[in-house]
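*Asks:* got a structure for you, letters missing:
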């Protein structure tokens, strides 16, 4: 029996054949299988830890496992906090396996006090300094997109003044990013999980991007957050399409993989694909089932919603 078939049969026996997705197999360092096992239509991007039970704890093994399953992108919010050595090693694996690097968080997010909304010059300078550092990380890992969250509302100022402060900070950040072809993507977050944050709706993000007026300032449309905040998903994606550069997802309720909640991801992905989107869709969610069984179920879910 061929080695790959043996592994498939073993997994089928131990975890249940019904849950085994097409092309899935256990990764090992000695595996010579470098083919794209499943031809996804879009660039879905897992993150470190999503397949740790099947691939092991080593981040490079996990990257290789993702590629072996057919995933052609990867994202890592915490990439700036990894050592330069590890960043470089991860970049080499992604380049070798043909994976596109997705977003990482470019700066300190203020979850409970105003920063960019306040107009405070010290907070602005702190933000711009971190944006400059993010450029170096992005170059190291071949990243085109970095996540920006403007932070908490300033209850002492009218909304219009806060917007003006945010726009000015983002204009200065865009001037840093533009020469390097890096795009900061603004992520609206929902009021339930992140109460009190300034940026919450797609139209608001669209307005800010238009005001900044830079190719380095676009929208990160997180389908999970926007389902909670405003719903009306495909019409809102359509309305803000020319300012969207990146997507993330998670089903609602629960923020787990597609098919576990109320969102019709098959139709959403069909629409995004029909628009010719060639960017990354970050899998920023948890696994609904623990262990290896849950990781295989997640792969199967993405194969299912990718059928359109």
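*Replies:* Arrived safely. On a predicted model such as this, the values are computed, not experimentally measured, just so you know.

*Asks:* only C-alpha atoms from now on, for both contacts and neighbour counts.
*Replies:* Fine.

*Asks:* so what's residue 157 up against?
*Replies:* By CA atoms under 8 Å, 6 or more residues apart in numbering, the residues touching residue 157 are residue 118.

*Asks:* from residue 178, how far out is residue 169?
*Replies:* According to CA to CA, to the nearest Å, residue 169 and residue 178 sit 14 Å apart.

*Asks:* between these two, who's got more neighbours?
*Replies:* Each of residue 169 and residue 178 has its neighbours counted (other CA atoms under 10 Å); residue 169 has more, 22 against 15.

*Asks:* how about that one: what's its closest non-neighbour residue?
*Replies:* Once flanking residues are discounted, residue 169 sits nearest to residue 124: 6.3 Å by CA to CA, 6 or more residues apart in numbering.

*Asks:* ditto for residue 189
*Replies:* residue 200 (4.9 Å).

*Asks:* again, but for residue 123
*Replies:* Counting by CA to CA, 6+ apart, the residue nearest residue 123 is residue 115, at 5.5 Å.

*Asks:* helix, strand or coil for the one you found?
*Replies:* Following DSSP: H, G, I helix; E, B strand; the rest coil, we place residue 115 in the coil state.

*Asks:* list the contacts of the longest helix along the chain.
*Replies:* The longest helix of the chain (DSSP state H) is helix 121-141. Under the criterion CA under 8 Å, 6+ apart, residues 79-80, 87-88, 90-91, 101, 106-108, 115-116, 143-146, 169, 172-173, 176-177, 180, 182 lie in contact with helix 121-141.

*Asks:* give the buried residues for that helix.
*Replies:* 123-124, 127-128, 131, 134-135, 137-138, 140-141 (16 or more other CA atoms under 10 Å).

*Asks:* out of these, who's nearest residue 44?
*Replies:* Using CA to CA, residue 141 is the member of the buried residues of helix 121-141 that lies nearest residue 44, at 17.8 Å.

*Asks:* what distance do you get for that closest one to residue 260?
*Replies:* Distance from residue 141 to residue 260, by CA to CA: 32 Å.

*Asks:* next, the one to line up against it:
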């Protein structure tokens, strides 16, 4: 398969997205219509996000992401993929100089095995997931795995539940730390039954676990829904944040489609991180506001717009 030569100007992609040049026909047969953008931040699309343009093959999708300028990729379902495909994806990302973002730790905690319950059998399921996550991470050169502790155990006091979660996460961190893997705890807004809901609650738990392998995944979409006040909450939880995810609200689609001023949020994080010589991956865990190839071009254009801040 011949890869195309891409022009370097981001203006080319914005123009192509508007005119439709880049979305006509098959991606692999196109001449130099897509630009390779120089994004300021390490945005990470997920598998399936560009399948209308790149096809269903995960390797082709990774190539497409790199060709349009994305320097990272995440895949929630990576642990469920065949190990041979995992290795192939890892080697392709390494060849392209891309960073592997998060994958979800399989059965890391959910409504069926909530860590808040403190049940030994639930903790064993979680710890087994940690061991298998180490093997997956080796194949794809991953550093982060997403953990959600599961639902409230409402027949127990909140302090007891919190203690159960901390105890389980400490044991998980002991498995992950020797391999250099960080479990990033994600507070969610999907249902009020979820134990982990806010960034300050997650900060408190990370401080109690007290391990470099237990940090916060700050999903801006979920935190806008649950707590708002996004930039101050980022500042307060800053020392425990290891990863960000993106989604505008309402709709959980690309930036510019909802109420969150992502240009300002990105600018704030970039400036703060640069001052401390830090770098974050920004997982694009959202849908598209428009269907088809046109929607994929509109998504890239939205990231160009939101990334056009100056510091």
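*Replies:* Arrived safely, thanks for sending. Just so it is clear, the structure is predicted and the values come from calculations on it, not from any experiment.

*Asks:* superposed, what's their TM-score?
*Replies:* The TM-score (TM-score structural alignment, normalised by the length of structure 1) is 0.90; 296 aligned residues with a CA RMSD of 2.6 Å.

*Asks:* re earlier: the residue nearest to residue 123 of structure 1: neighbouring residues, count only.
*Replies:* As a burial measure, residue 115 of structure 1 scores 26 neighbours (other CA under 10 Å).

*Asks:* cool, and residue 293 of structure 1?
*Replies:* Using other CA under 10 Å: residue 293 of structure 1 sits among 19 other residues.

*Asks:* now the element after the longest helix of structure 1, going C-ward?
*Replies:* Later in the chain than helix 121-141 of structure 1, the nearest helix or strand by DSSP states H and E is strand 145-148.

*Asks:* what segments of the stretch 151-300 of structure 2 are strands?
*Replies:* Under the criterion DSSP state E, counting those that start in this stretch, strands of the stretch 151-300 of structure 2 are mapped to 182-185, 214-219, 241-245, 281-283.

*Asks:* centre of the chain versus the longest one, how much separation?
*Replies:* Relative to the chain's own centre, strand 214-219 of structure 2 is displaced by 10 Å; criterion: CA atoms, centre = their mean, to the nearest Å.

*Asks:* please apply the same query to stretch 202-221 of structure 2.
*Replies:* Chain-centre distance of stretch 202-221 of structure 2: 15 Å, with CA atoms, centre = their mean.

*Asks:* I'd say residue 223 of structure 2 and residue 196 touch.
*Replies:* No: in this structure, residue 223 of structure 2 is not within contact of residue 196 by CA atoms under 8 Å, at 11.2 Å.

*Asks:* tally of neighbours for residue 190 of structure 2?
*Replies:* Counted by other CA under 10 Å, the residues lying close to residue 190 of structure 2 total 11.

*Asks:* let me fix that: residue 199 of structure 2
*Replies:* Residue 199 of structure 2: 29 surrounding residues under other CA under 10 Å.

*Asks:* that one maps to what in structure 1?
*Replies:* Matched by TM-score structural alignment, residue 199 of structure 2 corresponds to residue 202 in structure 1.

*Asks:* contacts only, for that match.
*Replies:* Neighbouring residues of residue 202 of structure 1 by CA under 8 Å, 6+ apart: 188, 219, 221, 226, 236, 240.

*Asks:* same list (those) but as JSON lines, adding neighbour count.
*Replies:* Output for the contacts of residue 202 of structure 1, formatted as JSON lines (neighbours: other CA atoms under 10 Å):
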{"residue": "188", "neighbour count": "25"}
{"residue": "219", "neighbour count": "26"}
{"residue": "221", "neighbour count": "29"}
{"residue": "226", "neighbour count": "23"}
{"residue": "236", "neighbour count": "16"}
{"residue": "240", "neighbour count": "19"}
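
*Asks:* which of those sits closest to residue 65 of structure 1?
*Replies:* Taking CA to CA as the measure, residue 221 is the one of these closest to residue 65 of structure 1, at 26.7 Å.

*Asks:* could you find the closest non-adjacent residue to the closest one?
*Replies:* residue 247 (4.8 Å).

*Asks:* and that neighbour, how far from residue 220 of structure 1?
*Replies:* From residue 247 of structure 1 to residue 220 of structure 1 the distance is 5 Å (CA to CA).

*Asks:* settle it for me: which of the two has more neighbours?
*Replies:* Per other CA under 10 Å, whichever of residue 247 of structure 1 and residue 220 has more neighbours is residue 220, with 27 against 24.

*Asks:* which residue in structure 2 aligns with the more buried one?
*Replies:* In structure 2, the residue matched to residue 220 of structure 1 (TM-score structural alignment) is residue 217.

*Asks:* and that match, what is it in contact with?
*Replies:* So residue 217 of structure 2 contacts 146, 184-187, 241-245 (CA under 8 Å, 6+ apart).

*Asks:* cool, now which of the residues you listed survive the switch to structure 1?
*Replies:* For the contacts of residue 217 of structure 2, the subset whose aligned partners also touch in structure 1 (both residues aligned by TM-score structural alignment, their matches' CA atoms under 8 Å) is 146, 184-187, 241-245.

*Asks:* picking up where we left off before, return the member of the contacts of residue 202 of structure 1 nearest to residue 52 of structure 1.
*Replies:* Using CA to CA, residue 221 comes nearest to residue 52 of structure 1 of those, at 26.8 Å.

*Asks:* thought that closest one was touching residue 242?
*Replies:* No: using CA under 8 Å as the test, residue 221 of structure 1 is too far from residue 242 to be in contact (11.8 Å).

*Asks:* can you give me the helices in structure 2?
*Replies:* So, for structure 2 - with DSSP H - the helices run 10-19, 51-54, 58-67, 83-96, 120-140, 158-176, 199-209, 220-226, 230-237, 262-275, 292-306.
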